[in-house]
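S.K.: any chance you can model this:
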Amino acid sequence: MTTPQRIRTPLTELTGVDHPIVQTGMGWVAGPRLVSATANAGALGILASATMTYEELERAIIEVKERTDKPFGVNLRADAGDAGKRVELLIRHGVKVASFALAPKQELIARLKEHDIVVMPSVGAARHAEKVAGWGADAVMIQGGEGGGHTGATPTTLLLPSVLDAVDIPVVAAGGFFDGRGLAAALSYGAVGIGMGTRFLLTSDSAVPEEIRRQYLGFGLDGTVVTTKADGMPHRLLRTPFIQGLEETSVVKRAVPTARRMLEFKKLSGAGWREFAGDGLRMKRSSDRSWVQMTMAANTPMLLKAGLVDGDTEAGMLASGQVVGMIDDLPSCEELVDRIIAQAVERLGSLAGNLV
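M.R.: The predicted model follows:
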């Protein structure tokens, strides 16, 4: 049984979930098992489709629907060559929420909204929030620099109010959240809920190998590093010996293994050379990366797969937010959501009682 306590916000109203908590779309991590467990706990689970082929995504959506009758979402790459086709897939299967790491085109937003699918892009600056709000997005998720994976330099406590001041659509806060105190704080700022990646990765419902999850628990608040050596963009990862070695290796020495992993990801994705090159060109146009950085970017999925799926920390990397240093257990998603809501209700009630 999930907690009878509820915190109603515009996020719960928009998406139909019980609690204003979002499990973010982490590549190789946010699969059917974790997403359905999150949904059954009353929060919003989001499938990560960037590391899935179209066929794998459809199978994943079907599996989630078999495991739960609750609302869930799918994270899409807005610059993918088959983004339009994937949008139609969400429409066909009645997915409730579409999230995007990059701003989706106006026509994609319009198409999703025609079918009452909630559009929630992730943004790293107020100007990005203003753009997607003007295009019709229903909500945005911000991620402060404390967050894992690709991240910016602005902390959540500054990014959140800057975005709240810039737009009048609901804002979900991510980056540095792991408990009910964080939810209470985010709601006090004016956010409609929180997004969490690392905290959901470190649950018993996560498909990440248990020995890897237990390794995460051994890291402190200084256990992560933001590096550009993985794919040319700031990436927050666990400070493992592999990452320390990557930091100390020159671009020239990284070139051959980078190219090899890029070819491995091409093979895994099932894409032909024309499609693979087209995706790269679209990604290049939608960002300010150099061609060297683009080549490195194709390296990232295989490095993450090695760590998060294969459990090989000597040849792979482990994305993580700074909150890893505050986490010491592996609860189920239901246990996690219940205690976050209970703690948030207690904190908000205490604050209200102390007002004069």
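S.K.: C-alpha from now on. contacts and neighbour counts both.
M.R.: Will do.
S.K.: wait, what's in contact with residue 137?
M.R.: By CA atoms under 8 Å, 6 or more residues apart in numbering, the contact list for residue 137 reads 109, 118-121.
S.K.: for comparison, sequence B:
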Amino acid sequence: MSGPGSIPTALTALTGVRHPIVQTGMGWVAGPRLVSAAANAGALGILASATMSVERLRAAVREVRSCTDAPFGVNLRADAADAGDRVRIIIDEGVRVASFALAPSKELIARLKDAGVVVIPSVGARRHAEKVAAWGADAVMVQGGEGGGHTGNVATTVLLPQVVHAVGIPVIAAGGFHDGRGLVAALAYGAAGIGMGTRFLLTSDSTVPAAVKAKYLAATVKDVTVTTKVDGLPHRMLRTELVDALERSGRAASLLRALRHASAFRKESGASWSGLIRDGLAMRHGKELTWSQILMAANTPMLLKASMIDGRTDLGVMASGQVAGLIDDLPSCAELVDRIMAEAQATLKTLSGAG
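M.R.: Model (predicted):
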């Protein structure tokens, strides 16, 4: 296949992809079309399953498989009540990689690895990376505070070298990456590749409505904010009139909204109320979350769906990394990956004095 050559790393060797780039699993965004396009471009495409029913997940995996022969992965919540059913699909369908937004249990990791699946949890702290590495994870994705969605407050440039130093498995850097220079910087820190969400969202292969993409493209770095008003946890997204309204809303209004969205998500995902309660208990375990915060977590899927599927930016929210302020075009996944790799190689050449 023509295009720039690859840069072999521990990530490409582990997963079998051509380039050390991961398209992260974004709910309502990372569906079969985007994942297969990313995979065909030589990146590791990750299918987001948390917003899918179990039946839809199996169909989505088969749809991706019908569009590409390249390796790809599935992202899932380790604390979901039906996590075991989703793991079974990953194994049955021969998916190459399982990624997790929350640390999977030691038993879940072992089950996947016994079936030959590569396990890559996402973490936001060194201690979490150390834990999953000790449990047998094959690699870990570490997201700094610049990243979109649920985020921490430690910048990638501080968190990444800390994790690389702490674990002996490949580390994928996420949070603030969008070009070849960033890939080279991550490799210099000791990472085996980069993960990108917002940059892949803003491609022509993304199914996000055009009007929503236009909002992202128009955003400056200052238009990306962190709020706890959506689900009670720090969440990085574009600042909009809705986000401003949520910031001003009182506790009673937040709880009523959370109940409404919990009901809507239950119908959308096929989950039962008892399943949502079990998921809430799992989320609360080991964390200082109130029941109000757990209930508010039901806001996230439906508020994201309103924007990412329905195009209603007035009713939904738009998770975003700070890097949105640096992006001004909508290339295809193939064009994006080729551009990143060409720029990375040119940067390496310049650094070596050969340029």
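S.K.: returning to what we had before: take the contacts of residue 137 of the first structure and lay them out in JSON lines including secondary structure, distance to residue 291 of the first structure and neighbour count.
M.R.: As requested, these are arranged in JSON lines below (DSSP: H, G, I helix; E, B strand; the rest coil; distance: CA to CA, whole Å; neighbours: other CA atoms under 10 Å):
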{"residue": "109", "secondary structure": "helix", "distance to residue 291 of the first structure": "29", "neighbour count": "23"}
{"residue": "118", "secondary structure": "strand", "distance to residue 291 of the first structure": "34", "neighbour count": "20"}
{"residue": "119", "secondary structure": "strand", "distance to residue 291 of the first structure": "30", "neighbour count": "23"}
{"residue": "120", "secondary structure": "strand", "distance to residue 291 of the first structure": "29", "neighbour count": "27"}
{"residue": "121", "secondary structure": "strand", "distance to residue 291 of the first structure": "25", "neighbour count": "26"}
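S.K.: what segments of the second structure are strands?
M.R.: Ranges of strands in the second structure, per DSSP state E, are 21-23, 44-48, 72-76, 97-100, 118-123, 140-143, 149-150, 171-174, 193-196, 224-227, 235-238.
S.K.: look up how far residue 349 of the first structure lies from residue 190 of the first structure.
M.R.: 16 Å (CA to CA, to the nearest Å).
S.K.: more neighbours, these two?
M.R.: Counted by other CA atoms under 10 Å, residue 190 of the first structure and residue 349 do not tie: residue 190 has more neighbours, with 16 against 12.
S.K.: the residue nearest to the more buried one when sequence neighbours are not counted: what's it in contact with?
M.R.: Ranked by CA to CA, 6 or more residues apart in numbering and with sequence neighbours excluded, the top spatial neighbour of residue 190 of the first structure is residue 164, at 7.1 Å. Residues in contact with residue 164 of the first structure (CA under 8 Å, 6+ apart) are 171, 190-191.
S.K.: can you redo the strands of the second structure as a markdown table with distance to residue 245 of the second structure?
M.R.: Shown next, in a markdown table, are the strands of the second structure (distance: least, CA to CA, whole Å):
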| stretch | distance to residue 245 of the second structure |
| --- | --- |
| strand 21-23 | 31 |
| strand 44-48 | 28 |
| strand 72-76 | 31 |
| strand 97-100 | 32 |
| strand 118-123 | 30 |
| strand 140-143 | 28 |
| strand 149-150 | 19 |
| strand 171-174 | 30 |
| strand 193-196 | 29 |
| strand 224-227 | 11 |
| strand 235-238 | 13 |
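S.K.: residue 183 of the second structure is nearest to which of those?
M.R.: Residue 183 of the second structure lies closest to strand 193-196 among the strands of the second structure, at 6.1 Å (CA to CA).
S.K.: who's in contact with that closest one?
M.R.: With CA under 8 Å, 6+ apart as the criterion, strand 193-196 of the second structure contacts 9, 11, 20-24, 141, 171-178, 183, 186-187.
S.K.: give me that answer again for 6 Å
M.R.: 20-24, 172-174 (CA atoms under 6 Å, 6 or more residues apart in numbering).
S.K.: show me which of the residues you listed is closest to residue 66 of the second structure.
M.R.: residue 23 (18.7 Å).
S.K.: need the contact list for whichever residue in the first structure pairs up with the closest one.
M.R.: Correspondence of residue 23 of the second structure to the first structure, assessed by TM-score structural alignment: residue 23. Counting by CA under 6 Å, 6+ apart, residue 23 of the first structure makes contact with 45, 195-197.
S.K.: how about stretch 106-120 of the second structure: buried residues?
M.R.: For stretch 106-120 of the second structure, a neighbour-count test (16 or more other CA atoms under 10 Å) marks 108-113, 117-120 as buried.
S.K.: which residues are in contact with it?
M.R.: Outside stretch 106-120 of the second structure, the residues that reach it (CA under 6 Å, 6+ apart) are 96-99, 135, 137-140.
S.K.: mind running it again at 8 Å?
M.R.: By CA under 8 Å, 6+ apart, stretch 106-120 of the second structure touches 14-15, 87, 91, 94-100, 132, 135-141.
S.K.: so where is that stretch in the first structure?
M.R.: With TM-score structural alignment as the criterion, stretch 106-120 of the second structure aligns to 106-120.
S.K.: measure the matching stretch end to end?
M.R.: Stretch 106-120 of the first structure: ends 13 Å apart by CA to CA.
S.K.: now find how far off-centre that stretch is within its chain.
M.R.: 19 Å (CA atoms, centre = their mean, to the nearest Å).
S.K.: residue 330 of the second structure and residue 203 touch, don't they?
M.R.: Yes. The pair residue 330 of the second structure / residue 203 is scored as a contact, 4.3 Å apart, by CA atoms under 8 Å.
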